[in-house]
Structure formats: C-alpha cells, structure tokens
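Sequence and predicted structure below; questions after.
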Amino acid sequence: MPKAKKRKAPITNNIIVDPSSSKPQARRTLIRRFHVLLKKKAQLEHQLSNDDGSKHPHGSLTEVKLALTEVGNEIEELGGLEAYQRMSSIGQGNDRGGGSEKYLISWLKEMMIHETCQRLKQRHLLLEVGALKPDNYRSCTSWLDAAPMDLKSRHPDILEQDFLTLDQSSHRAKWDTISLSLVLNFVPEASDRGRMLRYAHNMLKEGGYLFLALPLPCVENSRYLTFEHFRLLMSSIGFNELKSRWKHSGKMVYYLYEKTSPVQTEMDFSKKQILRSGNRNNFVVLIRD
C-alpha cells in the first residue's frame, strides 16, 4: 500500500494576538505580522498574475492559490486592516508620546512656514497619507489645510484612497507638503515603495516638503539599507534631507526633505545590494522605471 503523502505545513506561522489589546508588545507583534503577511500576499498574487505554466517557488498553481487563501485567512483572523489601524492609532495616543505630526509641525514652524502663510493670507496644503484620525493638525488650522487619506478610512472626513492609484496629472505640483508617516514600510513590494516616493516628488510643488516616518530598524538594521545609502537614494529621486530625528535606543526615525532636482549617481537603486551582514531585516526600497 503506497505511503500517504505528508500534508505540507501552511506557509504562515500563526501568531495568536488579540487585536483589541493595547499592550505595546502585542501591538508591535501584530503590526510586524501584518507586514510579513502582506508581503507574502503580494508575492503570491504576482506569481498568479504572471503565470506562464512553469514551476512556482511555492509549488503548483493550485498550491499557490491555496497558499494565497491561507494568507488571506490569517489576515482576516488578525482583524484585517481595521486591526492594524486600531493598533497604530493606539500608538499615537498622548499616553504613548503622541503622533508623528508633532515633529512635522515643529519643523515647519522652525522654518517660519506658519508666519509666512499668515502674512500672505495663504494656507499650507498638506496631504496626510495613512491618516488614522481626521484632526491630527487641528491646532494649525489658521495656516495649514490638511487633507487626510488612508487605504481604509475610519472616519467620514478621511478620504479612502490608495496613494499609488491617485491620478498623477491632477495632483502634479499640487501639495506644499506630503506626509508619509508609517506608510512606506507598510507597502509590501520594494519597487512600489520607490514608486510611492517618486509619486510624492511629482505631486509636490517646487520647494515642497516630504515628511517621512519609519520604524528605525528599517534603516538602522537592514541588510540592504544604511543611513548613507538611503540618503543617496532619496537624493537620486530629488529629495534633499533637511531634518532628521532618531536615537539608537528609539523605535522611530523621522525625516523632512525638500523637493529638488534629482541628483545623478553611479549607484544602482533598482536591485538589492547586501550592505551589511549578520542578523538583519530585509527592508529595502527599489527605484525602477
């Protein structure tokens, strides 16, 4: 009698996390798991959309579909994007140091943007991508006009919209500042991260600003990124670093860039390059046509 085939283990390792928990460790575990699952989901969907009948890394076409279903089921079991947003929103509470907008507001005020706007009776146009609350900038309404948006809106005043599907022609050179706070690291595909940064450059006015907030390990502990490599990558798109804030014992890094002309470099940002060895993460941003 032929020996029964051993069923393959699921490609995901389920982590039991209560999505309603507000404990920092539980929240970080959930968010990290979402990143892994969404990246895997994007890889599997890419394999299906480019199917040429050849062998897939995850087996046959049927097995790829099964793996995709398992990933989708785990995402739903963890509460979907709603759970991710809820955890992120908890992290923005005042009892946890407040949201990243306080750094952007502080930097804009250091550059006297608020005084210039009030003197000229103009409003500074801010596109807030990944907004979890509609009123993060309510203290600045006299000089700043914020347009909050997110993939899944949690409030009627937050536009439900994928930044990567925004019409580029209607948004070209429209915004004074674009905020990508804990957004870039949530994009599953490395090439889409690069595309997001290039879109932001296109949508900013000349001399406009990009505010970027990332988990510190994305830059400090990646095998494919260093602080210098990331600075050169951003410069190649056309972003000049004006401000940065982070510390070795911290969890976040905050950047403020000014839109400039792209700087030519001999470095190839379209491919992964191992820059550091050891126990590192795989976060990377790729710039492709």
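Looks like it came in fine. Numbering: from 1, shown residues only.

contacts and neighbour counts: CA atoms only from here.
OK.

how many other residues sit next to Lys121?
11 (other CA atoms under 10 Å).

How much space separates it from Ser142?
Note on Lys121: its distance to Ser142, by CA to CA, to the nearest Å, is 9 Å.

shared neighbours of those two, anything?
Listed contacts common to Lys121 and Ser142 are nil; contacts here mean CA atoms under 8 Å, 6 or more residues apart in numbering.

Next, Glu276: secondary structure please.
Slight slip there: residue 276 is Arg, not Glu. The local conformation at Arg276, judged by DSSP: H, G, I helix; E, B strand; the rest coil, is coil.

Structure two is appended below for comparative analysis:
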Amino acid sequence: MTVKKKHHRSRRPVQLSHGRPPTINNAARVSLSSRATRNLIRSHHQLLKARARALEADDHELAEKLDAQIQANGGLESYQLASKTGQSLERGGDTSKVLVDWISPKLVQLKNTPFKLRVLEIGALSTKNACSRNPYLDVTRIDLHSQEPGILQQDFMERPLPSGDDYRFHLISLSLVLNYVPSPTERGEMLKRCVAFLTKSLPSGCSMIDFSPCLFLVLPAACIENSRYLTQDRLQKIMSSLGFTLAKSKVTSKLIFQLWEFNAHFEHRSFGKDILNPGKTRNNFSIILSHTSSTAEAKQ
C-alpha cells in the first residue's frame, strides 16, 4: 500500500509571496475594457482564495493546478495591469490623494524647510501618484512585482527590520493591500509588522509641533460592511491593541479610507475569527491577531 507523503507547512516567517502565484514576465500590455478589467480582477481574487484554501489544506496538487490557471490568465502582472487601467473600479482612483489631503495641515509646518516626512508605500503601482508628487514627502515604494523604475521589488514581510529610527518611517500606506493578503493570520501579522517600521522621531532640527506617525489603510468597503467576521468596532479594537487611534475616516460606495495615528499605547489583546455579523450573503474577510510574538513591540 502506497502511503501519501504529507507536506508540512514551513515555520519560516510569513511571506506575502506565499499567498501569491508566480508572475508572468512577458504578459501582454494591452488596453482593457471596463468589463474585461472587472472580470480579470474578480477572477484573479477568486483563484487566489481557492489557492490559499488549497495550501491551508496541504493540497499542493490542487494549488499547482490553480497556479497554472492563474498563469493562463496572465499572472500577477496582468492583475496589476488591470488594477492600473481600472483604478476607478477596483482602487478608487489615486487613493493617495485622500492621504495627502488629510495630512496637508501637518505638512504646512515643513514649508520653507529642507525636511520631509518619510513614507513607505506598500503595494505601490505608480511613481506619479499624489503622494509621490508632494514636495514634503520622501516616498519609498515597494511591491511584490515592480511595474516601473522607482518601485523596489520586495516582499514587505521579508523586508529587514529597521536598525534605528533613521530607517523607519513617519507614514505607511497600505492602500488595498491587506485585502490581498491570503489568510486572516497573515493580515494580523502584517499590521503588527507595520508598527516596527513607524517612528515618532523627526530629523534633527525639524520643529514640527503637530505630528504623530500614521498608517493609511484602504480596504474594499465590503471587507468591513459585509463581513461575518469583521466590523468597524472589531477593527477599531484590533488597531487599538496595536497602539493606533483612528484620526480620519471616509467611506465611499466601494472603499473605506482610514488614517490611524500611532500612539504606542498597547493593549496586548488577541482576536480570533468570531462570527460578529451572521448572514448567508456576507463574505468571510477577517483579521486574526495574536500577541504571542513580539515583532510589533520589538523596538519599544
């Protein structure tokens, strides 16, 4: 009798690339209609969810079949092309315009000075968005698959932890990134890791008075408004446990924009996958947070 060898999951730190399929280097760069854009984005997300479930069940044969199907659709590069050409549908246009508008009163303090606030943009698609064009912001852009020069190809979960405040950031942008992370636990780990990359320390000589480090979070509205496992109240409690206070919020028909100020007042609470909003038509988006590891508080 043949015994099927069971694959054991790695105990290495979580990587974003674990939840994403291989990319196609030479995907065709063609113009997409609105319908084609919506269909490609929807199909890509559905396949990724199925792939994540297959990996969770250690069904590597199914995961490989789903990889092949994703590649047949053009891979990550085609998804990113669809996201760029269909921003008004999936990404709400240039979401960084909202960020710049919200922090402009603080940036005025930097007028006529040589100082800039350091920004880490995770999942960057463009070097020409509002954030990048602002003269008071020094933006570092990273993405799993860089689409243009000026965007570093990097997995945020593999980015080395900062060795000092000079290598941390005053602002982190997570615009439509967290919803792409394949599992609830990995989403919680990503939020925890963001804390280690934020700093309250300003450049020597900078006299900004009104300043707190911030996390800019953008999610599809359905992730909060139509989820069984995540509500605004639950998200608020999760973020509060990590030391964040909600400073700004905006909801559109498709997206939720939030600006969270970091105050470092940790509550050390954990949150599982609890049914908060039952209903057959609701989705399963959730965030699981555990304080058993100290990544978030390592620099405190």
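Looks like it came in fine. Every value quoted in this text rests on a predicted model; they were computed, and no experiment measured them.

residue ranges of the strands in the stretch 201-300 of structure 2, please?
Assignment of strands within the stretch 201-300 of structure 2 using DSSP state E, counting those that start in this stretch yields the ranges 214-220, 244-251, 255-262.

Out of these, flag the one nearest Leu289 of structure 2.
strand 244-251 (14.2 Å; CA to CA).

Pull the contacting residues for the counterpart of Ser126 of structure 2 in structure 1.
Aligned by TM-score structural alignment, Ser126 of structure 2 pairs with Lys133 of structure 1. Counting by CA under 8 Å, 6+ apart, Lys133 of structure 1 touches 89, 148, 154-155, 158.

Would you format those as a markdown table with distance to Leu126 of structure 1 included?
Shown next, in a markdown table, are the contacts of Lys133 of structure 1 (distance: CA to CA, whole Å):
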| residue | distance to Leu126 of structure 1 |
| --- | --- |
| Ser89 | 20 |
| Pro148 | 8 |
| Arg154 | 19 |
| His155 | 18 |
| Ile158 | 13 |
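
from those residues, which would you call buried?
Neighbour-count burial (16 or more other CA atoms under 10 Å) applied to the contacts of Lys133 of structure 1 gives 89, 148, 154, 158.

Identify, from the residues you listed, the entry nearest to Glu206 of structure 1.
Once CA to CA is applied, the member of the buried ones among the contacts of Lys133 of structure 1 that ends up nearest Glu206 of structure 1 is Pro148, at 21.5 Å.

Assign a three-state SS to that closest one, would you?
strand.

ok, back up a step: among the contacts of Lys133 of structure 1, which are located in strands?
Cross-referencing the contacts of Lys133 of structure 1 against strands under DSSP state E gives Pro148.

can you tell me which of the contacts of Lys133 of structure 1 are in helices?
If you go by DSSP state H, these have Ser89 in helices.

ok, so of the contacts of Lys133 of structure 1, who is nearest Asp18 of structure 1?
Once CA to CA is applied, the member of the contacts of Lys133 of structure 1 that ends up nearest Asp18 of structure 1 is Ser89, at 15.4 Å.

Quick one: residues contacting the closest residue to the closest one other than its chain neighbours.
Leaving aside its chain neighbours, Ser89 of structure 1 sits nearest to Leu132 (6.1 Å; criterion: CA to CA, 6 or more residues apart in numbering). By CA under 8 Å, 6+ apart, Leu132 of structure 1 lies in contact with 85, 88-89, 150, 153-154.

Pull the residues that contact stretch 231-243 of structure 2.
Against stretch 231-243 of structure 2 from outside (CA under 8 Å, 6+ apart): 192, 195, 224-225, 245-246, 262-271, 276-277, 289, 296.

Would you write a ChimeraX line that selects the buried entries of those?
A single ChimeraX command selects the buried members of those (16+ other CA under 10 Å):
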select :192,195,224,245,262,264,271,289,296
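
returning to what we had before: got the contacts of Leu132 of structure 1 as JSON lines, with distance to Leu180 of structure 1 columns?
Converted to JSON lines, the contacts of Leu132 of structure 1 look like this (distance: CA to CA, whole Å):
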{"residue": "Gln85", "distance to Leu180 of structure 1": "15"}
{"residue": "Ser88", "distance to Leu180 of structure 1": "14"}
{"residue": "Ser89", "distance to Leu180 of structure 1": "15"}
{"residue": "Asp150", "distance to Leu180 of structure 1": "11"}
{"residue": "Ser153", "distance to Leu180 of structure 1": "16"}
{"residue": "Arg154", "distance to Leu180 of structure 1": "17"}
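
Between all of those residues, which two are separated the most?
Maximum pairwise distance among these (CA to CA): 13.4 Å, between Ser88 and Ser153.

Of the contacts of Lys133 of structure 1, just say which sits nearest to Lys174 of structure 1.
For these, the nearest to Lys174 of structure 1 is Pro148 (14.8 Å; CA to CA).

check contacts around the counterpart of the closest one in structure 2.
In structure 2, Pro148 of structure 1 lines up with Arg141, judged by TM-score structural alignment. Listed by CA under 8 Å, 6+ apart, the contact set of Arg141 of structure 2 reads 120-124, 127, 150-152.

preserved in structure 1, out of these?
On the basis of both residues aligned by TM-score structural alignment, their matches' CA atoms under 8 Å, what survives of the contacts of Arg141 of structure 2 in structure 1 is 120-124, 127, 150-152.

what's the burial count for Leu152 of structure 2?
18.

which residues touch the equivalent of it over in structure 1?
Using TM-score structural alignment, the equivalent of Leu152 of structure 2 in structure 1 is Leu159. With contacts taken as CA under 8 Å, 6+ apart, Leu159 of structure 1 has the following neighbours: 147-150, 153.

Produce a ChimeraX select command limited to the buried residues of those.
Command for ChimeraX that selects the buried part of these, burial taken from 16+ other CA under 10 Å:
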select :147,148,149,150,153
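
how about the contacts of Leu159 of structure 1 in CSV, adding distance to Thr177 of structure 1?
Listed next are the contacts of Leu159 of structure 1 as CSV, based on distance: CA to CA, whole Å:
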residue, distance to Thr177 of structure 1
Ala147, 11
Pro148, 12
Met149, 14
Asp150, 16
Ser153, 21
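
Residue in structure 2 paired with Lys39 of structure 1?
Under TM-score structural alignment, Lys39 of structure 1 pairs with Lys49 in structure 2.

Please consider this matter closed, and thank you.
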